[in-house]
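Engineer: just a sequence and a predicted model for now, questions to come.
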Amino acid sequence: MIPPVCTPMTPDYEVDAGSLTRLVDHLLEGGVDGLFVLGSSSEAAYLPDAQRRAVLDTVVGHVSGQVPVLAGVIDMTTPRVLEHARAAVEAGVSGLVATAPFYTRTHPAEIRTHFRVIADRAGLPLYAYDLPVSVHTKLPAALLLELAAEGVLAGVKDSSGDDGGLREVILGRSAPFSVLTGSEVTVDSALWMGADGVVPGLGNVDPHGYVRLVEAAGRGDWEAARQEQERLVRLFQMVRVGGGRMGGSSSGLGAFKAALHLRGVIAHPVTALPQIPLNDDETGRIGKHLAAAGLL
């Protein structure tokens, strides 16, 4: 269970280091196995380089080796990713997470080169982030397995929603290679197929629930895993409170931050510009979801 850590912000859109350390403590107390910073739930796409570095230094320094910290080094092209990788290595992270290149159109041969160069230059375990909804490229199972066999990739965070492709990777791996699902709502089925773990954005709000789910699957209690998963599926409905008046990022990340604010973990539910904030009515509905899940 490796949650993608949200990035709390002040009302003037700076990184709120105090709230970030409280969030890290909240996650560690929940029993997580690691932390993933500067991914989608961290709003990495919105953070300038100085704020990315502030997140790295705050989290790595506060964790102080208690669990591994993976850092997203997500950017459009290889040279830009390498700059983020250097900063992450300097900060002392345990591993790196990168998507395929985006904005420019790339061929599988170029994606292959992209991951090979990052792994070679950074010298840390590298995890591929399969995120076609944002990157507009689906990482084929054959490519992931090839790079795993070469030792280029240590694993994949699969947020593609393609359960068939996920299973193909699980069945095809011959080298040590961690398969992590990024889907909050199908964790039990992914673990049953043989996935190694989960990276759930909702895990910021309820780390204990996802830890219970993973532990139930680990001991083969699939009924307990199913029941916990179904409770989390109901809780996950909070990401839709923004309805049609805002984008999915505003609604989903706004819901996570509103929930963390209502639970007393972070000081402000601020999301980065140009995302639209939730209103009082929507925030109230978040509270009802939390209460129904036993979290308030």
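Structural biologist: Received the coordinates, thanks.

Engineer: switch to C-alpha atoms for all contacts and neighbour counts from now on
Structural biologist: Will do.

Engineer: what's the neighbour count on the nearest residue to Ala44 once chain neighbours are set aside?
Structural biologist: Of all residues not flanking Ala44 in the chain, Leu38 sits nearest, at 4.8 Å (Cα to Cα, 6 or more residues apart in numbering). By the criterion of other Cα atoms under 10 Å, Leu38 has 25 neighbours.

Engineer: now Val89
Structural biologist: For Val89, the count of nearby residues is 17 (other Cα under 10 Å).

Engineer: again with Thr181
Structural biologist: 27.

Engineer: quick one: it and Asp158 touch, right?
Structural biologist: Yes: between Thr181 and Asp158 there is a contact under Cα atoms under 8 Å: 4.9 Å.

Engineer: quick one, what contacts Leu202?
Structural biologist: Pro3, Glu184, Phe236, Phe256 (Cα atoms under 8 Å, 6 or more residues apart in numbering).

Engineer: the strand or helix carrying Ala224 packs against which elements?
Structural biologist: Ala224 belongs to helix 222-236 when assigned by DSSP states H and E. Helix 222-236 sits against helix 187-193, helix 207-218, helix 280-292, with contacts defined as 3 or more Cα pairs under 8 Å, 6 or more residues apart in numbering; DSSP states H and E.

Engineer: and the longest one, what does it pack against?
Structural biologist: Using 3+ Cα pairs under 8 Å, 6+ apart as the contact test, the elements touching helix 280-292 are helix 222-236, helix 248-262.

Engineer: quick one, which of those helices gets closest to Arg80.
Structural biologist: Proximity to Arg80 (Cα to Cα) singles out helix 248-262 among the helices and strands packed on helix 280-292, at 23.6 Å.

Engineer: centre of the chain to that closest one, how far?
Structural biologist: Computed by Cα atoms, centre = their mean, to the nearest Å, the chain-centroid distance of helix 248-262 equals 14 Å.

Engineer: in addition, the following structure is provided for comparison:
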Amino acid sequence: MLPNGTGTAIVTPFSPQGDVDHEALAQLVDWQIEEGVDFLVACGSTGEAATLSLDERLAVTATVVRSAAGRVPVLAGATDNATARAVDEAQAQAAMGVAGIMSAAPYYNKPTQAGLEAHFRAIADAIHLPLLLYNVPGRTGVDLRPETVARLAEHPRIGGIKEASGGVRRVMDLVAQTPSAFAVLCGDDDIVVPAIASGARGLISVASNALPRTIATIVRHARAGDFVTARADLLPLLPFIDLLFTEANPIPVKAALAMQGRISDTVRLPLLSATAPLRERMAPFLPMSSRLGVSA
């Protein structure tokens, strides 16, 4: 079974020289868990999986699993536009002690819906863990349609979807067309409250990297049916959430974490670190780390 609630799509910290900073990652995992998130997702879009080597991705997953130490479940990303490579990585990640595998639709080669179905079935057939589908057409260039998801939901190891196409209606269609045991997770911070009201089981969040307790509390209120409180807490954050996507994710959220003194803001080319104007606009939303010696 896939986890519900708040999952942080955790960043991959780099040293200023561009190497994976496993110490900073371990500290970030501890902080996320202490702040109340329900699960973690390693090696996704926010984790810059696209610019990590396979060995680096497996090492990142190992650090997250080891640091979580069973306190929360960990999912690992395994995405490729060649099905054979996606299968190989899913099998490798499944051996790392994770609770499930998340896999996005293949990018660039634009398969048909039948091709997408065959791709995900091949991955699910090759692993022993639950598979979380990931629909993010803004990045992949292809949309995993609800009717395709409904067919995939019949597979015993395809347990849910992270839906990040940006619309509440899509969440509603997925909930309506899939079995009750199938976990629809919102992949867009800004619509999490209406998404949960529409049947989503939780959120895989970018914003919770920087504001884990706040986001986890919003999701908890919404899942408990207290939509008035959840909405009141979310609305003031919408400008910050917008800022997280004014430059390509994870550039802004890494800058936010750097401003809190938690990681370096280093990203790998072709991404560049956040601009000064963006940092200035984000600053009012961020509780400052005690390591900086300032308060919000």
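Structural biologist: Arrived safely, thanks for sending. Owing to the predicted nature of the structure, the values given are computational and were not obtained by experimental measurement.

Engineer: quick one: which of the contacts of Leu202 of the first structure is nearest to Gly61 of the first structure?
Structural biologist: Among the contacts of Leu202 of the first structure, and counting by Cα to Cα, the member closest to Gly61 of the first structure is Pro3, at 17.6 Å.

Engineer: so what corresponds to that closest one in the second structure?
Structural biologist: Counting by TM-score structural alignment, Pro3 of the first structure corresponds to Thr8 in the second structure.

Engineer: hang on, its match in a strand?
Structural biologist: Yes: the assignment for Thr8 of the second structure by DSSP: H, G, I helix; E, B strand; the rest coil puts it in a strand.

Engineer: next, count neighbours for it.
Structural biologist: 27.

Engineer: wait, it touches Cys43, no?
Structural biologist: No: using Cα under 8 Å, Thr8 of the second structure is not in contact with Cys43, being 11.2 Å away.

Engineer: and Phe236 of the first structure, what's its match in the second structure?
Structural biologist: Per TM-score structural alignment, Phe236 of the first structure is aligned with Ile241.

Engineer: contacting residues around its match?
Structural biologist: Listed by Cα under 8 Å, 6+ apart, the contact set of Ile241 of the second structure reads Asp189, Asp190, Ala207.

Engineer: what about the first one, how many neighbours?
Structural biologist: I take that to be Asp189 of the second structure. 23.

Engineer: so what's it up against?
Structural biologist: Residues near Asp189 of the second structure by Cα under 8 Å, 6+ apart: Leu203, Ile204, Ser205, Val206, Ala207, Ile241.

Engineer: Provide the secondary structure category for Val185 of the first structure.
Structural biologist: Val185 of the first structure - assigned by three-state DSSP - is coil.

Engineer: so what corresponds to it in the second structure?
Structural biologist: Matched by TM-score structural alignment, Val185 of the first structure corresponds to Asp190 in the second structure.

Engineer: how much space separates its match from Glu163 of the second structure?
Structural biologist: 13 Å (Cα to Cα, to the nearest Å).

Engineer: the more surrounded of the two?
Structural biologist: Shown here are Asp190 of the second structure and Glu163; by other Cα under 10 Å, Glu163 has more neighbours (25 against 20).

Engineer: aligned to the more buried one, what sits in the first structure?
Structural biologist: Glu163 of the second structure maps onto Asp158 in the first structure when the alignment is built from TM-score structural alignment.

Engineer: residues contacting its match?
Structural biologist: Counting by Cα under 8 Å, 6+ apart, Asp158 of the first structure has contacts Tyr129, Asp130, Leu131, Leu166, Val179, Leu180, Thr181, Gly182, Ser183.

Engineer: map the second one onto the second structure.
Structural biologist: This points to Asp130 of the first structure. Counting by TM-score structural alignment, Asp130 of the first structure lines up with Asn135 in the second structure.

Engineer: thinking its match is in contact with Gly160, fair?
Structural biologist: No: between Asn135 of the second structure and Gly160 there is no contact under Cα under 8 Å: 10.9 Å.

Engineer: between those two, which one's more packed in?
Structural biologist: Gly160 (27 against 23).

Engineer: part of a strand, is that one?
Structural biologist: Yes: per three-state DSSP, Gly160 of the second structure lies within a strand segment.

Engineer: what sits closest to it if chain neighbours are left out?
Structural biologist: Ala183 (4.2 Å).

Engineer: for Asn135 of the second structure, same thing?
Structural biologist: Using Cα to Cα, 6+ apart and skipping residues adjacent in sequence, the residue nearest Asn135 of the second structure is Glu163, 5.1 Å away.

Engineer: against Ala200 of the second structure, how distant is the one you found?
Structural biologist: Distance of Glu163 of the second structure to Ala200 of the second structure, given as Cα to Cα: 9 Å.
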